[in-house]
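Participant: Sharing a sequence plus its predicted fold:
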Amino acid sequence: MRMVDIIQAKRDGLALTKEQIDFVITGYTRGDIPDYQMSALLMAIYFKDMTPVEIGYLTDAMLHSGDVLDLSAIPGIKVDKHSTGGVGDKISIPLAPLVAAAGAKNPMISGRGLGHTGGTLDKLEAIPGFDVDLSEADFINEVTQIGTAITSATGNLAPADKKIYALRDVTATVEAIPLISSSIMSKKLASGTDGLVLDVKTGNGAFMKTEARAAALAQALVRIGHLAGIKIIALITDMSQPLGYAIGNALEIAESIDILNNQGPADVRELTLTLGSYMLMQAELADDLSGARHILETRLADGSALAKFKEMIIAQDGDASVVDDPTKLPQAKHAIQVLSGQAGVVTGMDTDQLGIASMILGGGRQKKGDVVDPAVGLMLHKKIGDSVANGELLATIYAEEPQRQDVVDMVTGAIHIGDAASAPELIHQVIE
């Protein structure tokens, strides 16, 4: 079998066989296939697409390119959630202890951020001492005992994906749905989950800017999950403005604590409850969404979800006192006010720009290896549809410097004020 023949077949729009795809993934992971040939194949896939069967073969080959976690020692149905990411997306942090407090087993392997704000692991590391690098044994033990754990990838999960993703990033092939979907699902299936709820974002702060593209990705992900024999559902949710008000690692931890205190922003609460309800149904702990939601609302109201978060922090060597006193989280030296220059209504937000503003402050990474400052970020005071008076506070910038006019200008330019607007729908579609 020759790589050049496989490239030619895909260039000409032919479907690749399982044997051809296995040959490519095995050879590239071992280093037998050079980057220039893999780049050619990725570009051919970008232009010629792949059938659902091909995508299934590709996901399976990437899944088995390394370790597959065996979570059979954890009793019950294991359920997880994955988000395609966005600005202010801290949902995993309140969601994990909430579903665990309701009795679900939630092993969550998360990542770091590159660009915009930090990833889930970066946010959790804003908690003093919190260890996100659990051994496989400790990860399994914590999920068994507490019901959840959030950690970085253990062992050698889907190494083919790591190599291919790095190549996609420099060959302008990141947006190809077969490559996105196989990347996401190879890692999730390798993590050993039985059920998966997907949060696919759409809007100007999302990877998939249009709802049609988001739906196509969601459908591809759901098909892969069905082929793999797991329970799976995808929600397409809004990212035309940040989730919640906080953008930045420690700020988002504090907002997550508000949610677990049965308070916090309405959109973060609603999405946490909705995703959690589907997870409880997959775990067979509720018969329908309303019953699942009632269980979760009860766990928020009686304090058990907050107590579960403390348990999780302690188990991962963090300082759980931040739950009762969020001022113990890292604090920026300066708070800079961003005021409105006109009266009206917030009609829209350049969500990407707000994420980039937080990144420039040090809240995210411009390149791999950059150190994230957990204290910096933005706190919005308005959302789309809110009225604004001239001179009213739009946002607060938390920075290490007393003046950041560059960031003030970015934030001012990203919040659009006009005559009228209504809040966008949070949940656009559910794809089963």
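Facilitator: That came through, no problem.
Participant: When you work out contacts or count neighbours from here on, use the C-alpha atoms and nothing else.
Facilitator: Noted.
Participant: What residues sit buried inside stretch 11-22?
Facilitator: Buried residues in stretch 11-22, counting neighbours by 16 or more other C-alpha atoms under 10 Å, are found at 11, 15-16, 18, 20-22.
Participant: Provide a complete list of residue ranges assigned to helices in the stretch 201-350 of the chain.
Facilitator: Ranges of helices in the stretch 201-350 of the chain, per DSSP state H, counting those that start in this stretch, are 211-228, 249-260, 266-282, 289-301, 304-315.
Participant: Just name the most buried of those helices.
Facilitator: Comparing the helices of the stretch 201-350 of the chain by mean neighbour count (mean count of other C-alpha atoms under 10 Å), helix 249-260 ranks first with a mean of 26.
Participant: tilt between that one and helix 266-282?
Facilitator: 70 degrees (axes from the mean of the first three to the mean of the last three C-alpha atoms, to 10 degrees).
Participant: rewinding a little: of all the helices of the stretch 201-350 of the chain, which lies closest to M185?
Facilitator: helix 211-228 (6.9 Å; C-alpha to C-alpha).
Participant: try this one next to it:
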Amino acid sequence: MPLIPNLIKKKRDGEALSDEEIAAFVQAVTHGTIQDSQIGAMLMAIWQRGMAVAETDALTREMMSSGEVMSWPKEWAGLVVDKHSTGGVGDKVSLVLAPALAACGCKVPMISGRSLAHTGGTLDKLESIPGFNIQQSTHQILEILGSVGCCIVGQTELLVPADRVLYAVRDATSTVDSLPLITASIISKKGAESLSALILDVKFGRGALYKNLHDARELAQSLVRAGNGLGIRTGAVLSFMDTTIGRCVGNSLEVIESLEALKGNGPEDLMELVSTLGAALLLMTGLVPELSEGRRRVSEAVTSGAALTRFRAMMEAQGVAAETAQTLCSPHADYHRVLRKSIYQTELKTPGDGLVLDVDGLALAQVLHKLGSGRSRAGQPINHSVGAELLVSLGQRVRRGIPWLRLHYEDPAPSPDQMDRLHNALVLGPDYNSQSQQAHTLVKELLLPN
């Protein structure tokens, strides 16, 4: 067994680690036979020196194998799929996509996360529904997939335990933004799901982890290569993330918008992402011969009501009372009979006449985070009712004094500085701006395996 200090020194000096050395490091992390300071030193060495493709692949494999690897019935072969997003503002895609894919014949064991910095977490959104239980055992996941076709759950204790340790230290040592560490973290968890196909929504822009297309493409290519290296048919979408996805930001509000989307009333940008990501998965599983047919199938699953039926069944299978699920899924639902509504709402008015050229999604998300919609540390409680509704669209001509944003808040109330930041998030202009038109089309590139 190689000595950990020797491995740290080797990577610090820019040398490549062997498969055996990477296995020794991951095993020490998993079994707790390594000091936190040594983990931090190794992560910083990787952050500074990087990793070759072979090293990243070995790290991904070893992390995947550090805990339980799920297995599925033989009759599901080729049909088990999942999606991962690098995080955005108002990103509620999973809530619509998972049941739509189940309605198309896929099995979707969607293992999701919580809010991170300004980006919302899928699990936090679902927990705004009374009774929704995101903690399910492997056996329960198998049962739900058998009866419903999809579930959205948190990472189980037995799945990739090495990643939980490494991520906590990465966060504490400012090594989160390392390409090989990001790749290994994401793909090891997806590999442990024993997926047939995986689609990655890698975002770029003001509200994303990566601010430009070049850096996002580099991450997407790394993830796609690593996923396919594990035998998972893996593709990626590069999508624009400057403003918000849809019109709502905040946990309860995003659940409402997702339910409206499942009832056929979804905003165009949200449905573009759902149909594109879903079509890519249907193509990679062989359920459709081309992307256009995949988009049609996903859209039909939504417009027919089949996806809504699956979402209702998923809610009930994950602990939501049947009456609650029925209320939320009814055609003219009074959502706030079930979902928490904020005590206070206030509307922001447009400062003048003009065209809506931009809405700064990052500014909205960061203010909402401070008002309680997100958390600054693990385990911190959040307020599901805090959020914002965008009342105008990019490219829309507006008059002075009309409401453009409805803010939902409780305690704390927004400060004058936060209100100023929200007001400044809206950009109006006198002439039509081509960028505002482009922002309606979020998908920039699609990377699929050969």
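Facilitator: Right, received. Where do you want to start? No experiment lies behind these values; they were computed from the predicted model shown.
Participant: Work out the TM-score between the chains.
Facilitator: After superposition, the two chains reach a TM-score of 0.95 (TM-score structural alignment, normalised by the length of structure 1), with 432 aligned residues with a C-alpha RMSD of 1.7 Å.
Participant: Show me the contact partners of stretch 108-121 of structure 1.
Facilitator: 80-81, 87-88, 90, 92-93, 96, 122, 132, 148-153, 191, 247-249, 352, 355-359, 363-368, 372 (C-alpha atoms under 8 Å, 6 or more residues apart in numbering).
Participant: Please apply the same query to stretch 379-390 of structure 2.
Facilitator: 124-125, 128, 247-253, 340-342, 364, 368, 371-375, 404-410.
Participant: cutoff 6 Å now
Facilitator: Residues outside stretch 379-390 of structure 2 that contact it (C-alpha atoms under 6 Å, 6 or more residues apart in numbering) are 128, 247-252, 340-342, 372-374, 405-409.
Participant: Check the gap between L195 of structure 2 and A236 of structure 2 for me.
Facilitator: In this view, L195 of structure 2 and A236 of structure 2 are 15 Å apart by C-alpha to C-alpha, to the nearest Å.
Participant: So how do I select the buried members of the contacts of stretch 108-121 of structure 1 in ChimeraX?
Facilitator: Provided next is the ChimeraX selection string for whichever of the contacts of stretch 108-121 of structure 1 are buried by 16+ other C-alpha under 10 Å:
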select :80,81,87,88,90,92,93,96,122,132,148,149,150,151,152,153,191,247,248,249,352,355,356,357,358,359,363,364,365,366,372
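Participant: can you tell me which of the contacts of stretch 108-121 of structure 1 are in strands?
Facilitator: 80-81, 148-151, 247 (DSSP state E).
Participant: Can I get these in CSV including distance to L300 of structure 1?
Facilitator: Shown next, in CSV, are these (distance: C-alpha to C-alpha, whole Å):
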residue, distance to L300 of structure 1
D80, 19
K81, 19
T148, 16
A149, 19
I150, 20
T151, 23
I247, 23
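Participant: Now check structure 2 for the residue matching Q342 of structure 1.
Facilitator: Matched to structure 2 by TM-score structural alignment, Q342 of structure 1 sits across from G352.
Participant: For that match, grab the count of nearby residues.
Facilitator: Using other C-alpha atoms under 10 Å as the criterion, G352 of structure 2 is surrounded by 13 other residues.
Participant: what does G87 of structure 2 give?
Facilitator: Residues contacting G87 of structure 2 under the criterion other C-alpha under 10 Å number 25.
Participant: Helix or strand for it, just tell me which one.
Facilitator: According to DSSP states H and E, G87 of structure 2 maps onto no helix or strand at all.
Participant: go on, P180 of structure 2?
Facilitator: Using DSSP H and E, P180 of structure 2 falls in helix 179-192.
Participant: how about that helix, aligned to which bit of structure 1?
Facilitator: Mapping helix 179-192 of structure 2 onto structure 1 (TM-score structural alignment) gives residues 177-190.
Participant: what does stretch 91-111 of structure 1 correspond to over in structure 2?
Facilitator: So stretch 91-111 of structure 1 sits over residues 93-113 in structure 2, by TM-score structural alignment.
Participant: ok, now stretch 224-235 of structure 1?
Facilitator: The aligned range for stretch 224-235 of structure 1 is 226-237, by TM-score structural alignment.
Participant: Centre of the chain to that stretch, how far?
Facilitator: Remark: stretch 226-237 of structure 2 is offset 17 Å from the chain centroid, using C-alpha atoms, centre = their mean, to the nearest Å.
Participant: Could you do stretch 354-364 of structure 1 as well?
Facilitator: Centroid separation between stretch 354-364 of structure 1 and its chain, computed with C-alpha atoms, centre = their mean, is 17 Å.
Participant: neighbouring contacts of it?
Facilitator: 87, 115-118, 248, 372-373, 376-377, 407.
Participant: try stretch 21-40 of structure 1
Facilitator: For stretch 21-40 of structure 1, the surrounding residues in contact (C-alpha under 6 Å, 6+ apart) are 61, 160.
Participant: Look at it and report the distance between its end residues.
Facilitator: OK, stretch 21-40 of structure 1 end separation, C-alpha to C-alpha: 14 Å.
Participant: How about stretch 150-169 of structure 2?
Facilitator: End-to-end span of stretch 150-169 of structure 2 (C-alpha to C-alpha): 32 Å.
Participant: quick one: it to chain centroid distance?
Facilitator: With C-alpha atoms, centre = their mean, you get 15 Å for stretch 150-169 of structure 2.
Participant: helix, strand or coil for D199 of structure 1?
Facilitator: Look at D199 of structure 1: counting by DSSP: H, G, I helix; E, B strand; the rest coil, its state is strand.
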